[in-house]
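> Provided below are the primary sequence and the corresponding predicted coordinates.
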Amino acid sequence: MLTTTVCVALSAAGLAIAILTAYRRRYARATRIAAFALVPVGLAMAGLAQLGGKVGRAVGDWAADLVFKPTVWAGFAVLAVSVVLFMIARVAGRRTGRGAPQGTEGRPGVEPAASAPAVGPGRKAAQPAPKAKKGRSDGLDDFEDIEAILKKHGI
């Protein structure tokens, strides 16, 4: 009941300020003030102001328990252990190489190259990229290619 009264008083004060602002011929600002002034009474009518009070009391009770109850501290310790175990599992998963096919690491008779895709008949295997000439960087090789194209076109 008190919450509703406070909300109505806040809205009434806001609407009074909006009327004074409109009297000064600042209608856009007065409209904005009136919109904000109606928020407290709307929250009270919808029951959200009381809900906010209950949430505030619940947070206060939890904070008091945090200070005075050792079981709350033990709960945080359990959560910390859970996070550490999760991180260990992620690191261990990355080190085992999840991308490798399962079961081919330790089986006799299966070689790693056996799972490579076969090149069909009539196709040649991909050639490795030509190595850069000694004494020149890769950037100069690009310029040589461009120069050859320009010479080919007579430029």
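That came in fine, so what should we check first? Predicted model, so just to flag it, every value in this text is computed and none were measured.

> From now on I want contacts and neighbour counts done on CA atoms only, so please keep to that.
Fine.

> check contacts around residue 38.
11, 14, 15 (CA atoms under 8 Å, 6 or more residues apart in numbering).

> Please, where are all the strands along this protein?
Here the chain has no strands by DSSP state E.

> where do the helices sit along it?
Secondary structure of the chain by DSSP state H: the helices cover 2-23, 27-46, 48-68, 70-96, 138-152.

> Neighbours of the closest residue to residue 36 other than its chain neighbours, how many?
Leaving aside its sequence neighbours, residue 36 sits nearest to residue 14 (CA to CA, 6 or more residues apart in numbering; 7.6 Å). Here the count is done by other CA atoms under 10 Å, and residue 14 has 21 residues near it.

> Residue 34 now?
21.

> so who does it touch?
14, 15, 18.

> Residue 72 contacts residue 63, correct?
No: look at residue 72 against residue 63 with CA atoms under 8 Å: they stay out of range, at 9.9 Å.

> here comes the other one, which I'd like you to weigh against the first:
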Amino acid sequence: MRRIVLIGVLLLLALPAMAQEVVVRGIDGREVSVPAAEIAALPHVTVRGPGREAASYSGVPLVALLERVGAPFGQAMRGAALRVVVVVRASDGYAATLSLAEIDPGARGTQVILADRRAAEPLDAAEGPFRLVVEGDLRRARSVFRVNRIELVQLP
């Protein structure tokens, strides 16, 4: 019985560690919190996982979240916009970067998504509730699990 109670307490303590929202920060420092329910309601696309991973992931194109903080895409993707880096951070401190141009749908034929589902099921605690999936990557190095923050950084 004590073991069951201990497991229950540990599970409850782990809940805050699972981000139920993602904070998106623009170049100008403006931050927008996007709750899980809002992410679930946004239009989703499905992509294959990186490398030899055969699983399919469903999620929101990263561009849809970055547009909320004024990220330049399309015709505005030139000049200083080409020096913008996207930093995707996890609750455990792991982070990966992409250039903003890599995410621009007009510049690449692949998707970068914030996934909330794997094979039509919600992500488990090891990956989610949100995971970065970069379609076409040959390795999982940029597959950030437990994403809680996305930041735009302007390079000099």
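Here it is on my side, so go on. Every value quoted in this text rests on a predicted model; they were computed, and no experiment measured them.

> Now the TM-score, please.
For this chain pair, the superposition-based TM-score is 0.18 by TM-score structural alignment, normalised by the length of structure 1; 50 aligned residues with a CA RMSD of 5.1 Å.

> if we can go back for a sec, looking at the contacts of residue 34 of structure 1, spot the one nearest residue 79 of structure 1.
Checking the contacts of residue 34 of structure 1 against residue 79 of structure 1 with CA to CA, the nearest one is residue 14 at 46.0 Å.

> quick one, what contacts that closest one?
33, 34, 36, 37, 38.

> The first one and residue 151 of structure 1, how far apart?
Residue 33 of structure 1 is 73 Å from residue 151 of structure 1, where distance means CA to CA, to the nearest Å.

> out of these two, which sits in the busier spot?
For the pair residue 33 of structure 1 and residue 151, the greater number of neighbours falls to residue 33 (19 against 10), based on other CA under 10 Å.

> and that one, what does it touch?
If you count contacts by CA under 8 Å, 6+ apart, then residue 33 of structure 1 has 14, 15, 17, 18 around it.

> Break down structure 2 into its strands, ranges please.
Counting by DSSP E, the strands of structure 2 are 21-25, 31-35, 45-48, 56-61, 84-90, 95-99, 112-118, 121-122, 131-134, 147-154.

> Check which helices and strands the last one is in contact with.
So that's strand 147-154 of structure 2. Counting contacts by 3 or more CA pairs under 8 Å, 6 or more residues apart in numbering; DSSP states H and E, strand 147-154 of structure 2 is packed against strand 21-25, strand 84-90.

> Make JSON lines from those and add mean neighbour count and distance to residue 35 of structure 2 to it.
Formatted as JSON lines, these follow (neighbours: other CA atoms under 10 Å; distance: least, CA to CA, whole Å):
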{"stretch": "strand 21-25", "mean neighbour count": "21", "distance to residue 35 of structure 2": "4"}
{"stretch": "strand 84-90", "mean neighbour count": "21", "distance to residue 35 of structure 2": "16"}
